[in-house]
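Student: Next one to model:
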Amino acid sequence: MKPEILAPAGNLEKLKAAINFGADAVYLGGSKLNLRAFADNFSNEDLKEGIEFAHLRGKKVYVTLNVFPHNDDLDGLEDYLKEVYEIGADAIIVSDPGIIMTAREVVPNLEIHLSTQANNVNYKSAIFWHKQGVKRIVLARELSLKEIKEIRSKLPDTCELEAFVHGSMCMSYSGRCLMSNYMTGRDANRGQCAQPCRYKYFLMEEKRDGEYFPVIEDDKGSYIMNSKDLCMIEHIPELMESGVMSFKIEGRMKSSYYVASVCKSYREALDAYVADGANYKFQQKWLDNLLKPSHRQFYTGFYFGDPSNQIYESSSYIRDYDIVGVVRKYDEKSNIATIEQKNKTYLCDTVEVLRPVGDNILITLDDMKNSKGESIPSAPSAQMIFTVNVKEKLCENDILIKAKEKK
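Tutor: Next up is the predicted model:
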């Protein structure tokens, strides 16, 4: 069975980008009980529109209810589950046994996936959850490929496995962290993580108040808990052999550009392997597309054993490219492209076009005009609509990106 590419959707725009650029399914947070309280998330109206958009294209939508709920979080749970089911969600992603029990009682036909927050790291636990009505296990990120293969070999065929293949990694065990709550009052296990693991720290001996010692020999301090980003694009064959049937991408807080780039690279790599595994070869362009949007240093997580995953020098992202616009329309007769601005861009800029299908191309933005038809030297205003003359054929939803100037 061909594995699914499962992409994050922080809002409706990102959902559409994910599906347009190759995702088979998306996961998203609704109005309650999800672990990204500061994402845009989906109102019931947006959720309905997103599900209709996905289903018309043969894609699926999974709704996260993956917090560890306190008593007051359970208020209205039954009604919310019914709403999610009636709107047409394909599954819910859950970490708490109480929510699982409630879902089985009030929406028994709604598919349940066990969140990675439940830190499932062995086959016995997977069998236990499967017997509770869980269709799919989202495996903990702390597993090696060898362990995943063993888990798969001991499960019934009716139990599916999903695993993260790309995106940010949490320094805490399966994301079960108390630091944010302790330091800022924002509970990571209820969707409000402030990411204190990304802060800069010094060492201080308890009886020498105010005397700070760098943990490494660097006057900038040390980011002792700052993790690298997971990237398995160079290891599609190993993932295929593991028995995982859903390749999950992290990033509901990330940009539409990030979502589109990652979906496209993994879509092309996976399709290439499925088409001819015996002659499959990794293509550098897949990794190049992943290096352009905002990211941290890449590594392969726990898949090949105990990782070296910390970045001590900085917690900032690497971002060499910016999205500058999205194509909304293209007239082949006049060669006029209508663009929605995402970042400031200038007349005669050379930009790269990220397309759902095919290699990226370079174009020049000629004859730039605003919505009134007036010539302009730049497109400076957020989300403004402007037109340019482009000889190369563009398509709706193509993304325009531009290399950042080196300082």
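
Student: contacts, neighbours, all on C-alpha from now
Tutor: Noted.

Student: can you map out the helices along the protein?
Tutor: Per DSSP state H, the chain carries helices over the ranges 12-20, 44-56, 77-87, 97-106, 123-131, 145-153, 179-184, 236-242, 256-275, 284-291.

Student: what does the second one rub up against?
Tutor: Meaning helix 44-56. Residues outside helix 44-56 that contact it (Cα atoms under 8 Å, 6 or more residues apart in numbering) are 12, 15-16, 19, 25, 30-31, 60-61, 83, 87-89.

Student: Of those residues, keep whichever come out buried.
Tutor: Using 16 or more other Cα atoms under 10 Å as the burial test, the contacts of helix 44-56 include Leu12, Leu15, Lys16, Ile19, Ala25, Gly30, Lys60, Val61, Ile87, Gly88, Ala89 as buried.

Student: So which bits of stretch 266-282 are buried?
Tutor: Buried residues in stretch 266-282, counted by 16+ other Cα under 10 Å: Tyr266, Arg267, Glu268, Ala269, Leu270, Ala272, Tyr273, Val274, Tyr280.

Student: ok, the second one to Ile99 distance?
Tutor: Meaning Arg267. Distance of Arg267 to Ile99, given as Cα to Cα, to the nearest Å: 33 Å.

Student: one more, for comparison:
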Amino acid sequence: MAKIAAIFQLLDKKVTVSSHRLELLSPARDAAIAREAILHGADAVYIGGPGFGARHNASNSLKDIAELVPFAHRYGAKIFVTLNTILHDDELEPAQRLITDLYQTGVDALIVQDMGILELDIPPIELHASTQCDIRTVEKAKFLSDVGFTQIVLARELNLEQIRAIHQATDATIEFFIHGALCVAYSGQCYISHAQTGRSANRGDCSQACRLPYTLKDDQGRVVSYEKHLLSMKDNDQTANLGALIDAGVRSFKIEGRYKDMSYVKNITAHYRQMLDAIIEERGDLARASSGRTEHFFVPSTEKTFHRGSTDYFVNARKGDIGAFDSPKFIGLPVGEVLKVAKDHLDVAVTEPLANGDGLNVMIKREVVGFRANTVEKTGENQYRVWPNEMPADLHKIRPHHPLNRNLDHNWQQALTKTSSERRVAVDIELGGWQEQLILTLTSEEGVSITHTLDGQFRRSQ
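Tutor: This next block holds a predicted model:
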């Protein structure tokens, strides 16, 4: 058995993104989320190491990463570690030691921002250019490719023609964000957090100033907009543009979200796995960048996990409706309206069935009044009585006919807390020989073969 296990280990292999392979790149706050991302269809995962990552509270130990790598490689998936902060002089040597340690764990690439890393004495590990590098021009993309970056993530603000021009001018694999939060500024070029609080976004400690409310006044001091989230953007969603992005040269499709929870990563990874698989199935010139087949035990929906509204931003053309100005919170989907408000319950009319545990809310001007449904009781056709588990302090503000939203679908969410996906790699097993020698050949679905022989006296079973 030990020898057979060793053969399966030899079948584990890393797959480089070639011109026809599409890589789904998912985020992971920790190793547990990374494993689930891979099981739900990610071809690669990016994750923070022990230090120097651009997400201050999303670091992981070398031990956790070392244990994650062989799990990923079992499926031909890759592990990219973020080392994408601007470094101070006294951090260069510690960063160099960390890079060596990460290389020894077997990670596939580092995502970096600071060009000083190119001057360090580091092992031969792949370098990917971070979103913090603010890659908007052919010239910058070509420079990064020429100095050795094998994969570059382009600025979210680019359109299809700009992406295509960069792809045609460089040998580096083109990576592009297809889902998740959008910054109001160019990534890597925003200094509002540091200016206001001393916390630098380029050091992994953004204060999220763009999600705060602001009052806008004209040159006469008159209020134009009061306490609105004027810098808060909707979330990126490129579901409708995947085919066009492929044609423009994108080969790595990146999901934002190293602060996101397990359910979010499972759901969004599964959604884009299904979308990309459908394109691959339809077009004969494409393949996925890792091995195996993924089966999901739930129906993915980008609407049911955190988002601030959706936009495809500037991919096709510049648009005006890109802001989430009313609230930076997750409001969810409209499900009906309030009929009556009582001391300990609400009566509502709905377009979707409700369940105990649902998260519901009402948007009142700039304020979200939300609660969890402790108990729901159907009182008529499309009508429910809802008892919150804790009455919101602002319940008195809710009035009949206020629109009702659901930002937590309890029954759907429960499916994600269980085993929600399975990923398998097909292996053909051929056993031959007999008499004085057994010959065992294992061949993966991608044609990688291992043959092992065992000498001895053998007879066919009777």
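
Student: TM-score of the superposition?
Tutor: Once superposed, the chains reach a TM-score of 0.71 (TM-score structural alignment, normalised by the length of structure 1), with 312 aligned residues with a Cα RMSD of 2.7 Å.

Student: returning to what we had before: wait, which of the helices of structure 1 is closest to Tyr312 of structure 1?
Tutor: helix 179-184 (18.5 Å; Cα to Cα).

Student: Not counting sequence-adjacent ones, nearest residue to the equivalent of Val121 of structure 1 over in structure 2?
Tutor: In structure 2, the residue paired with Val121 of structure 1 according to TM-score structural alignment is Arg136. Excluding the flanking residues, the one nearest Arg136 of structure 2 by Cα to Cα, 6 or more residues apart in numbering is Ala155, at 5.6 Å.

Student: Could you check which residue of structure 1 pairs with that neighbour?
Tutor: Ala155 of structure 2 maps onto Ala140 in structure 1, by TM-score structural alignment.

Student: what's the answer for Asn267 of structure 2, then?
Tutor: Counting by TM-score structural alignment, Asn267 of structure 2 lines up with Ser261 in structure 1.

Student: which residues touch its match?
Tutor: The contact partners of Ser261 of structure 1, by Cα under 8 Å, 6+ apart, come to Phe21, Asn289, Leu290, Pro293, Leu354.

Student: got the residues you listed as CSV, with distance to Lys200 of structure 1 columns?
Tutor: As requested, those are exported to CSV (distance: Cα to Cα, whole Å):
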residue, distance to Lys200 of structure 1
Phe21, 36
Asn289, 29
Leu290, 26
Pro293, 24
Leu354, 35
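
Student: For the stretch 351-462 of structure 2, just list every one of the helices.
Tutor: Under the criterion DSSP state H, counting those that start in this stretch, the stretch 351-462 of structure 2 contains helices at 410-417.

Student: Strands of that one, start to end?
Tutor: Ranges of strands in the stretch 351-462 of structure 2, per DSSP state E, counting those that start in this stretch, are 359-364, 367-380, 383-388, 403-408, 421-424, 427-444, 449-458.

Student: Could you point out which of the ones you listed sits nearest Ile192 of structure 2?
Tutor: Across those, Ile192 of structure 2 has its closest neighbour in strand 367-380 (24.9 Å, Cα to Cα).

Student: Compute the inter-axis angle for that closest one and strand 383-388.
Tutor: With axes from the mean of the first three to the mean of the last three Cα atoms, to 10 degrees as the basis, strand 367-380 of structure 2 and strand 383-388 are set at 130 degrees to each other.

Student: surely Met232 of structure 1 meets Ala163?
Tutor: No. If you go by Cα atoms under 8 Å, Met232 of structure 1 and Ala163 don't touch, sitting 11.1 Å apart.

Student: Name the nearest residue to the counterpart of Gly49 of structure 2 in structure 1, ignoring sequence neighbours.
Tutor: Counting by TM-score structural alignment, Gly49 of structure 2 corresponds to Gly30 in structure 1. Leaving aside its chain neighbours, Gly30 of structure 1 sits nearest to Phe42 (4.7 Å; criterion: Cα to Cα, 6+ apart).

Student: ok, the residue nearest in space to the middle of structure 2 - contacts?
Tutor: The centre of structure 2 sits closest to Ile255, judged by Cα atoms, centre = their mean, with a distance of 3.2 Å. Residues near Ile255 of structure 2 by Cα under 8 Å, 6+ apart: Leu24, Leu25, Ser26, Pro27, Phe177, Ile178, His179, Gly180, Ile268, Thr269.

Student: Kindly recompute the last result at 6 Å.
Tutor: Neighbour list for Ile255 of structure 2: Ser26, Phe177, Ile178, His179 [criterion: Cα atoms under 6 Å, 6 or more residues apart in numbering].

Student: What is the equivalent residue in structure 2 for Ala275 of structure 1?
Tutor: The pairwise alignment with structure 2 assigns Ala275 of structure 1 to Glu281, based on TM-score structural alignment.
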